[in-house]
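Colleague: I need the structure of the sequence given here:
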Amino acid sequence: MRTIEEILEDLARELQAVYEEPEARTMAEWVLQHVLKVNRFELLSRRRENAPDGLQAAVQQYQARLLRQEPVQYVLGEAHFYGRDFMVSPAVLIPRPETEELVQKVIKIYQNQSGVKLLDIGTGSGCIPVTLAAELPGAQVWGLDVSVEALAVAKTNAAKLGQTINWLQQDILQEIPAVEPQSLDAVISNPPYVLEAERELMRPNVLQYEPALALFVPNEDPLLFYRRIAQVAQQLLKAGGRLFFEINEQFASQTQSMLAQMEYKSIKTYQDLRGKDRMVEAMWEGSAA
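Modeller: Model (predicted):
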């Protein structure tokens, strides 16, 4: 009879064919946690127990997909974000730690305010609006995406986590979101910002599996979504409302300049935990008219 630890170690060793050792080990632990329905502490405390029936077979199925460099979050069907588990599929981007930092900034600003109104543009899995709704009780939150498939995932996550979100299926490049003008406290967006030219620099597990619609922007117009969303936000934000972007580190100064030209104020760039320019915040004081 094999132990849980032996199966874990075998999986970690096999995954080193395509991943570095620390990442392979982490993935192996995630798979075992998922199959056994335990947290990491429980997994490690039980590692010398005999493996339950079916564990080896289940792990081998996941192993085959992981060796094809399919992202572990898609393989398991879930990703962790801000202390919660979100369902993910190839219809949505896998939530990143940098986006958690963006959400944390929004929460810090509005945590002591009641009745705030927030719109997330390009919502994907719904991790941003669902987390904001959960962390800011009483907030009214909208989530917008052009993809019907992405919104289906987002709606599932909202229901699973017990949050009420106003969902909008619209193309932000063509339409104005169906929200009352000059009513929002904040617009938040993590739009596509990877240049087409950066494709060759990306890892296969991202390039081959994550949705290109949510990743890439034309080389000749890297601020396409930022400019459009900033224009839309001018119509939807109340005076003193804020705009929050996750950005490509290469374009922080250009994003700031664009927002200044559009008469946004108090424009700030923040670095992520890796020291890269990753977030821009700006305030809309309202139309001069």
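Colleague: switch to C-alpha atoms for all contacts and neighbour counts from now on
Modeller: Noted.
Colleague: how close does Thr46 get to Val72?
Modeller: You called it Thr, but residue 46 is Arg. Distance from Arg46 to Val72, counting by Cα to Cα, to the nearest Å: 22 Å.
Colleague: the more surrounded of these two?
Modeller: Val72 (20 against 15; other Cα atoms under 10 Å).
Colleague: ok, that one - contacts?
Modeller: Met27, Leu66 (Cα atoms under 8 Å, 6 or more residues apart in numbering).
Colleague: Likewise for the one 4 residues further on?
Modeller: Taking Cα under 8 Å, 6+ apart as the definition of contact, the neighbours of Leu76 are Val31, His34, Tyr62.
Colleague: May I see those arranged in CSV, with neighbour count as well?
Modeller: As requested, these are exported to CSV (neighbours: other Cα atoms under 10 Å):
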residue, neighbour count
Val31, 21
His34, 17
Tyr62, 19
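Colleague: Now the second one, please; I'll put the structures next to each other:
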Amino acid sequence: MKTIKDVFTDYKQGLDKIYDTNELGAITLLTVSEICNVSKAKIKAFPEDEVSPEQAEKLKSILEELKTGKPIQYILGKTEFYGLPFNVNPSVLIPRPETEELVEWVLNSVGSLKLAVGSLLDIGTGSGCIAISLKKNLLGFKVSAIDISADALQTAASNATLNAVDIEFIEDDILNIKSEIEIPKFEIIISNPPYVTLHDKTQMHTNVTDFEPHTALFVPENDPLIFYNAIAKFATTHLTENGLLFFEINESYGKETVKLLADKGFKNIELRKDMSGRDRMIRAFISSLAH
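Modeller: You can find the predicted model right below:
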């Protein structure tokens, strides 16, 4: 019979060329916890516990998929974001911890501005992780979310149901928007749009570039801020007076994104670093002079 310790050894031998030690350990811990239905704390405390033959076979099968570079979240079909469960599949990006920091910034901003009610739009919602997490914590807000992908919106809708929140989902392309938005003005517009250039792609892990949806990732090398420009332009006419615009950004284009917003008349523009010390997010207020 295989023990949990044996499984960790198998995964280390099979994946050490793909993942670093910390990530490999986290993936193995998550997989064993899910397949064996046991807490991560118990796994760490009792590594000599045995796994059943059925569990061992399932763990072996998942290991073979992981060897191809396929992310564990897609294999399991789910992940966690901001303490909430989310379904994920190759039609949507896997939510990242840095995006949780963006959600936290929005919630802190709403709290400091004492906004009890309002409306919020998430552009490029993907799995719906931003919109759903915000709605779960801003009960007085009407939340809408746009995405170009019908498959992504289907996943996002399933996640809204899973987390028992009501969100208006809209299929549209922010680069060429056609739909009549139900709410003409929003207190908050937020987006984690595509921002990866072809140069960035060469630095990225294949488990991202080979498996996650390219339409949600990549932008033209000669126009890396194409989505920021379109969303900022949209925000100038769809934010309420003193409304807020939040972006997750490409760390290489922080200053350029700030300048783009300033040129469009936004004010009090703040560039913030993520937990890794990289320029990762921006908050800006709409100005009455914005154009």
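Colleague: circling back: nearest to Ala133 of the first structure, of the contacts of Leu76 of the first structure?
Modeller: Closest approach to Ala133 of the first structure among those (Cα to Cα): His34, at 26.2 Å.
Colleague: how far away is the closest residue to that closest one other than its chain neighbours from Thr123 of the first structure?
Modeller: Leaving aside its chain neighbours, His34 of the first structure sits nearest to Leu76 (7.2 Å; criterion: Cα to Cα, 6 or more residues apart in numbering). Here the criterion is Cα to Cα. By it, Leu76 of the first structure lies 21 Å from Thr123 of the first structure.
Colleague: and if you look at Ile109 of the first structure?
Modeller: 20 Å.
Colleague: Which one of these two is surrounded by more residues?
Modeller: Set Ile109 of the first structure next to Thr123 and count neighbours by other Cα under 10 Å: Thr123 wins out with 29 against 9.
Colleague: Can you tell me the SS state at that one?
Modeller: coil (DSSP: H, G, I helix; E, B strand; the rest coil).
Colleague: which position in the second structure aligns with it?
Modeller: Correspondence of Thr123 of the first structure to the second structure, assessed by TM-score structural alignment: Thr125.
Colleague: secondary structure element for the aligned partner of Gln256 of the first structure in the second structure?
Modeller: The alignment partner of Gln256 of the first structure in the second structure, by TM-score structural alignment, is Val258. According to DSSP states H and E, Val258 of the second structure maps onto helix 254-263.
Colleague: Over to Lys105 of the first structure?
Modeller: helix 97-110.
Colleague: Pull out the buried positions in that helix.
Modeller: Glu98, Thr99, Glu100, Glu101, Leu102, Val103, Gln104, Lys105, Val106, Ile107, Tyr110 (16 or more other Cα atoms under 10 Å).
Colleague: Correct me if wrong: the first one contacts Arg278.
Modeller: Yes - under the criterion of Cα atoms under 8 Å, Glu98 of the first structure lies in contact with Arg278, with a separation of 7.4 Å.
Colleague: which residues are in contact with both of the two?
Modeller: In contact with both Glu98 of the first structure and Arg278: Asp272, using Cα under 8 Å, 6+ apart.
Colleague: how close does the closest residue to Gly124 of the second structure other than its chain neighbours get to Ala131 of the second structure?
Modeller: Computed as Cα to Cα, 6+ apart, the closest residue to Gly124 of the second structure that is not its neighbour in sequence is Asp147, at 4.6 Å. Remark: distance between Asp147 of the second structure and Ala131 of the second structure (Cα to Cα) = 12 Å.
Colleague: Give me the more crowded residue out of the two.
Modeller: Between Asp147 of the second structure and Ala131, counted using other Cα under 10 Å, the more crowded position is Ala131 (28 against 24).
Colleague: check which helix or strand covers that one.
Modeller: Assessed by DSSP H and E, Ala131 of the second structure sits inside helix 129-137.
Colleague: Which neighbouring elements make contact with that helix?
Modeller: helix 97-113, strand 118-123, strand 141-147, helix 150-162 (3 or more Cα pairs under 8 Å, 6 or more residues apart in numbering; DSSP states H and E).
Colleague: tell me the average deviation of that helix from the first structure after fitting.
Modeller: With mean Cα distance after the TM-score superposition for the first structure, helix 129-137 of the second structure departs from the first structure by a mean of 0.5 Å once superposed.
Colleague: Buried residues in that helix, which are they?
Modeller: Under 16+ other Cα under 10 Å, the buried positions of helix 129-137 of the second structure are Cys129, Ile130, Ala131, Ile132, Ser133, Leu134, Lys135, Lys136.
Colleague: Between those, which sits nearest Phe234 of the second structure?
Modeller: Checking the buried residues of helix 129-137 of the second structure against Phe234 of the second structure by Cα to Cα gives Ala131 as the nearest, at 18.2 Å.
Colleague: So the closest one versus Ile190 of the second structure, what's the distance?
Modeller: In terms of Cα to Cα, Ala131 of the second structure sits 9 Å off from Ile190 of the second structure.
Colleague: Name the residues contacting each of the two.
Modeller: Leu121, Asp122.
Colleague: The equivalent of Thr215 of the second structure over in the first structure - nearest residue in space that isn't next to it in sequence?
Modeller: Superposed on the first structure with TM-score structural alignment, Thr215 of the second structure falls opposite Leu213. Of all residues not flanking Leu213 of the first structure in the chain, Pro192 sits nearest, at 7.4 Å (Cα to Cα, 6+ apart).
Colleague: per the alignment, the one you found corresponds to what in the second structure?
Modeller: That one, Pro192 of the first structure, aligns with Pro194 by TM-score structural alignment.
Colleague: Please tell me how far the residue nearest to the spatial centre of the first structure sits from Lys268 of the first structure.
Modeller: The geometric centre of the first structure, computed from its C-alpha atoms, lies nearest to Pro95 (Cα atoms, centre = their mean), at 3.0 Å. Separation of Pro95 of the first structure from Lys268 of the first structure (Cα to Cα): 23 Å.
Colleague: Now do Ala290 of the second structure against Lys264 of the second structure, distance only.
Modeller: Distance from Ala290 of the second structure to Lys264 of the second structure, by Cα to Cα: 6 Å.
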